[in-house]
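Trainee: Structure for the following, please:
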Amino acid sequence: MSKLFNVAVVGATGAVGNQMLEVLAERNFPVKELRLLASERSEGKFLEFKGEQLVVQKLGRDSFKDIDIALFSAGGSRSEEFCPIAAASGAVCVDNSSAWRMDPDVPLVVPEVNPADVALHTNKGIIANPNCSTIQMMVALKPLHDYAKIKRIVVSTYQAVSGTGLNAIDELRVQSGELLNGRPAECKVYPHQIAFNCLPHIDVFLDNGYTKEEMKMVNETQKILGDESLRVTATTVRVPVFYSHSEAVNIETEKPLSAAKARELLAAAPGVKVVDDVANLVYPTAIDAAGQDLTYVGRIREDESIDNGLNLWVVADNLRKGAATNAVQIAELLAAKYL
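Mentor: Reported below is the predicted structural model:
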C-alpha cells in the first residue's frame, strides 16, 4: 500500500482553506488523517471531506503533533507565529501567505516552474506559495523564458474580489444588488465602490508609489526564476469579478520569439491551455477559468513597438491554481519525493 500522510489545513474555514479541502479530495491526495484548524471563532464547526463531516479545531501550539504536511492559509501573522511551531513538530509547512516568500532560506515554488526547489524545504521546514497573480504569470512565461530568455516584463492585472476573501465576495454581491435597485452602495471592505468599478489599488501603498501587491509580483518573479537582473513592473487592479484573475502581460526577450512559436511552446507546457482563435472570437475569460486548475493563455501577438516583444492575455482561478491547487501540488511533490 502506498504511504499515507497526516495533513493539517490551517485556516480551513476561509475561502482558500475550503478550496484546499476540495482539491485534496479531487486529486485523491493520500491522506491518513485530516486535521482542520482555524481561529476560536470557527472552533466546533463542521466541514465535509470525502463525504465525512470533520470538526474544526482551534489552532494552538499543540495542533501539529504527528502532522506530516501543514497547509497554511490563515494570514501572515498566523503563519509567522505557527509555521515554525509546526516545523519544530516535524511537519513541512506549505504557506499561502506572504510571510515567508522572500526569506532567502524558504523556497518559493510553482511546481510547473521550479519543482526542484521543493528539496530546500529542509532549510526551515517551510515552503512558500507565491502570490496568486505571480503564479499564473510564471506558469505562462516559464516556457517562453526557457526558449528566448525574458529581459523585461510589463504586467497589468485584473484581479477578482475573491482574492480579498469571503467578505469581499459578499460586498460585491450586495453592492451590485443595491445599485441595480436604485439604492446606494455601502463600502466596508474596499475604500471605494467595487461594483461596476475598477480600483487600481491592491494591498497598501509603498513609499515608491507602487502597492505591496505590485512589488510582490516584481520580487517573487525574480526569486522564482532565479534572476535578479530580470526587469519587472506591474500595475494591479481590483475588478468587479468574483473568481479568476486576468493579466495583460508584455515581455521583451533576448532572442526573437514569434507568436506562432510562443503558441507552440505554450501548447506543450504543463498546466497551460492555449485559447487563442481571435478569428472566431475565442480567447480566455475569467468565467472560463473559474473552478479550473489550468492557466489559460490567449491574445498571443507580437509587440510591433519593440524588437523581440510579445503580448499575452493570461487567466487563472486565483483560489485554485493561484492558491489551493498550487499548495496541494507542492504537497504532492513532497509526498512523492521527500517524505
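Trainee: contacts and neighbour counts: CA atoms only from here.
Mentor: Noted.
Trainee: which residues touch the helix ranked longest in the chain?
Mentor: Longest helix of the chain, by residue count under DSSP state H: helix 132-148. For helix 132-148, the external contacting residues (C-alpha atoms under 8 Å, 6 or more residues apart in numbering) are 110, 112-113, 150, 157, 159, 216-217, 220-221, 245, 247, 249, 253-257, 262, 265-266, 269, 271-272, 295, 297, 314-316, 318-319, 321-323.
Trainee: another one to check against the first:
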Amino acid sequence: MGYRVAVAGATGNVGREMLNILAEREFPADEVVALASRKSLGTEVSYGDKTLKTKDLDTFDFGGTDIALFAIGSGPTKEYAPKAARAGAVVIDNSSLYRYEPDIPLIVPECNPDSVEMFKNRNIIANPNCSTAQMVVALKPLHDRARIKRVVVSTYQSVSGAGKDAMDELWTQTKGLYVPGQEVEPAKFTKQIAFNVIPHIDVFMEDGSTKEEWKMVVETKKIIDPKIRVHATCVRVPVFVGHSESVNVEFEEPLDEDEAREILREAPGLMLVDKREPGGYVTPVECVGEFATYISRLRTDPTVENGLSFWCVSDNLRKGAALNAVQIAELVGRRCLKKG
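Mentor: You can find the predicted model right below:
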C-alpha cells in the first residue's frame, strides 16, 4: 500500500520537477495530486507517463494525504501549510518560511537524517535554500573527519533560482542585444543579466550582506554544526539552470587533499570529477537533470593551516529544491510513516 502525495505549486519550475522526480525515483505513491492556484486550475502537468490536471489548492481537502510537497512561496505557504499539517499531512516546504524556526527540522538527508523526527512538533519539515543544499552535502563528510572551523564561499547562481520570469528575462534580453531597438530593460533583476554577473541576490541587510548570503550562514549552522563560521558572497550569473560554488574550507585537524578526495568519492549524493587537465571538471551545463552534486578542482589552500578548496556544481532545481524534497519524503516514509 502506497502513499497519497499532494504537490502544491505543480505548474511552477520546482513543482514540475517534484513531479518528475517522484516518477523517476518510483516513489511508492498510490495517488499523486497536482495542486495550483485558481488561475492555473485545470492546467495539465506530467507525472511520469501520466498527465495530471491541477486541482484548486484553495479548496483542496488534505484529509487522507500522507505527504504534501509545497513549492508555492512563503506567502501562500503561511496560509496553506498549517491547514495541510492539521489535516494530518507531513508538509515538506521549499520556501524559506519555516527554515529558521527552532522546532521545525531543516533537512538534507545526506547530512542530518536523524533530525527528521522533529517533524512531529508541527507536522512540517523545511527544505534548505538551493545554494546551501549542495554545499552542505560536500561539507558534511569532511566535517565528520576533520571538523570544519571556517568556510568562505562564492556562488555563481543560475537565473532559474529566481523563477520562470527570471529565465524569460535572460532569454529575451540576450536576444534583444543582437537586434537594435529590441533591447530589454531589467525587470526581474537590478541590472542587465545577459552577458553580465550581478553580486546581489535577495535584499540587503544592515551588515552589508544580502539575505541569500545570510541564509547560507544560518542554514549551514543548523544543518551541520552551529560552531562553523561561514562567509558567503552570492552572485547571479547568466546561466539558465545549475548553481556553481567556489568553496574554501579551514579545518581544525589536518586533512590532506588525497584523503579528502577519497572521502568525497565515497560520500552519498556526491560525484567527484577532478582531473587536472583541460575539461577535467564539471560545469553547470553538464549537471542539468542529474541527481548528484559534483565536486571538482579539489586542492590544498596553502594560505591557512589545514585548508582545502573545491568547485561544487549542482542542478539547483533538483538537489537545490525538488530532489531534496523528494528525498525527505522518502526518509519520512522509511522512518516515520507506516503503511500497509
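Trainee: before we move on, the earlier item: just the ones of the contacts of helix 132-148 of the first structure in helices?
Mentor: Using DSSP H, 216-217, 220-221, 262, 265-266 are the members of the contacts of helix 132-148 of the first structure that sit in helices.
Trainee: Val204 of the first structure touches Lys216, doesn't it?
Mentor: No. In this structure, Val204 of the first structure is not within contact of Lys216 by C-alpha atoms under 8 Å, at 11.5 Å.
Trainee: Of those two, which one has the most company?
Mentor: Just comparing Val204 of the first structure and Lys216: by other C-alpha atoms under 10 Å the higher neighbour count belongs to Lys216, 19 against 11.
Trainee: circling back: any of the contacts of helix 132-148 of the first structure buried? List them.
Mentor: 110, 112-113, 150, 157, 159, 216-217, 220-221, 245, 247, 249, 253, 257, 262, 265-266, 269, 271-272, 295, 297, 314-316, 318-319, 321-323 (16 or more other C-alpha atoms under 10 Å).
Trainee: Pull the contacting residues for Thr210 of the second structure.
Mentor: Neighbours of Thr210 of the second structure in contact, by C-alpha under 8 Å, 6+ apart: 200-204, 234.
Trainee: can you check Val239 of the second structure too?
Mentor: For Val239 of the second structure, counting by C-alpha under 8 Å, 6+ apart, the contacting residues are 157-159, 284.
Trainee: one more time with 7 Å, if that's ok
Mentor: 158-159 (C-alpha atoms under 7 Å, 6 or more residues apart in numbering).
Trainee: And Ile107 of the second structure, what's its match in the first structure?
Mentor: Using TM-score structural alignment as the criterion, Ile107 of the second structure maps onto Val109 of the first structure.
Trainee: In this structure its match contacts His121, no?
Mentor: No. Val109 of the first structure lies out of contact with His121 (C-alpha atoms under 7 Å); the separation is 10.4 Å.
Trainee: Looking at these two, which one has more neighbours?
Mentor: Val109 (27 against 20).
Trainee: which stretches of the stretch 1-150 of the first structure form helices?
Mentor: Using DSSP state H, counting those that start in this stretch, the helices of the stretch 1-150 of the first structure run over 15-26, 76-88, 132-148.
Trainee: So which bits of the last one are buried?
Mentor: Yep, that's helix 132-148 of the first structure we're talking about. So, applying 16+ other C-alpha under 10 Å, buried residues of helix 132-148 of the first structure: 132-145, 147-148.
Trainee: State whether Cys187 of the first structure is indeed within a strand.
Mentor: No. Using DSSP: H, G, I helix; E, B strand; the rest coil, the secondary structure at Cys187 of the first structure is coil, not a strand.
Trainee: I'd say it and Ile194 touch.
Mentor: No. Contact criterion C-alpha under 7 Å: Cys187 of the first structure and Ile194 do not qualify, at 8.2 Å.
Trainee: neighbour count winner among those two?
Mentor: Set side by side, Cys187 of the first structure and Ile194 show more neighbours around Ile194, with 24 against 15, by other C-alpha under 10 Å.
Trainee: Name all residues that make contact with that one.
Mentor: 172, 239-240.
Trainee: Same list, the residues you listed, but as a markdown table with neighbour count, secondary structure and distance to Ser77 of the first structure please.
Mentor: Formatted as a markdown table, these follow (neighbours: other C-alpha atoms under 10 Å; DSSP: H, G, I helix; E, B strand; the rest coil; distance: C-alpha to C-alpha, whole Å):
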| residue | neighbour count | secondary structure | distance to Ser77 of the first structure |
| --- | --- | --- | --- |
| Leu172 | 25 | helix | 26 |
| Val239 | 21 | coil | 27 |
| Pro240 | 21 | coil | 28 |
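Trainee: what's the closest of those to Leu54 of the first structure?
Mentor: Leu172 (30.3 Å; C-alpha to C-alpha).
Trainee: Quick one: map the closest one onto the second structure.
Mentor: Counting by TM-score structural alignment, Leu172 of the first structure lines up with Leu170 in the second structure.
Trainee: Distance of the residue lying closest to its match once chain neighbours are set aside relative to Leu317 of the second structure?
Mentor: Computed as C-alpha to C-alpha, 6 or more residues apart in numbering, the closest residue to Leu170 of the second structure that is not its neighbour in sequence is Ala194, at 5.6 Å. Using C-alpha to C-alpha, to the nearest Å, Ala194 of the second structure is found at 21 Å from Leu317 of the second structure.
Trainee: Same question for Gly307 of the second structure.
Mentor: Counting by C-alpha to C-alpha, the gap from Gly307 of the second structure to Leu317 of the second structure is 30 Å.
Trainee: how about the strands in the first structure?
Mentor: For the first structure, the strands defined by DSSP state E cover 5-10, 31-38, 46-49, 52-58, 69-72, 92-95, 126-128, 150-159, 231-238, 245-253, 272-274, 295-302, 309-316.
Trainee: Remind me what the fifth one packs against, helices and strands.
Mentor: What that stands for is strand 69-72 of the first structure. Counting contacts by 3 or more C-alpha pairs under 7 Å, 6 or more residues apart in numbering; DSSP states H and E, strand 69-72 of the first structure packs against strand 5-10, strand 92-95.
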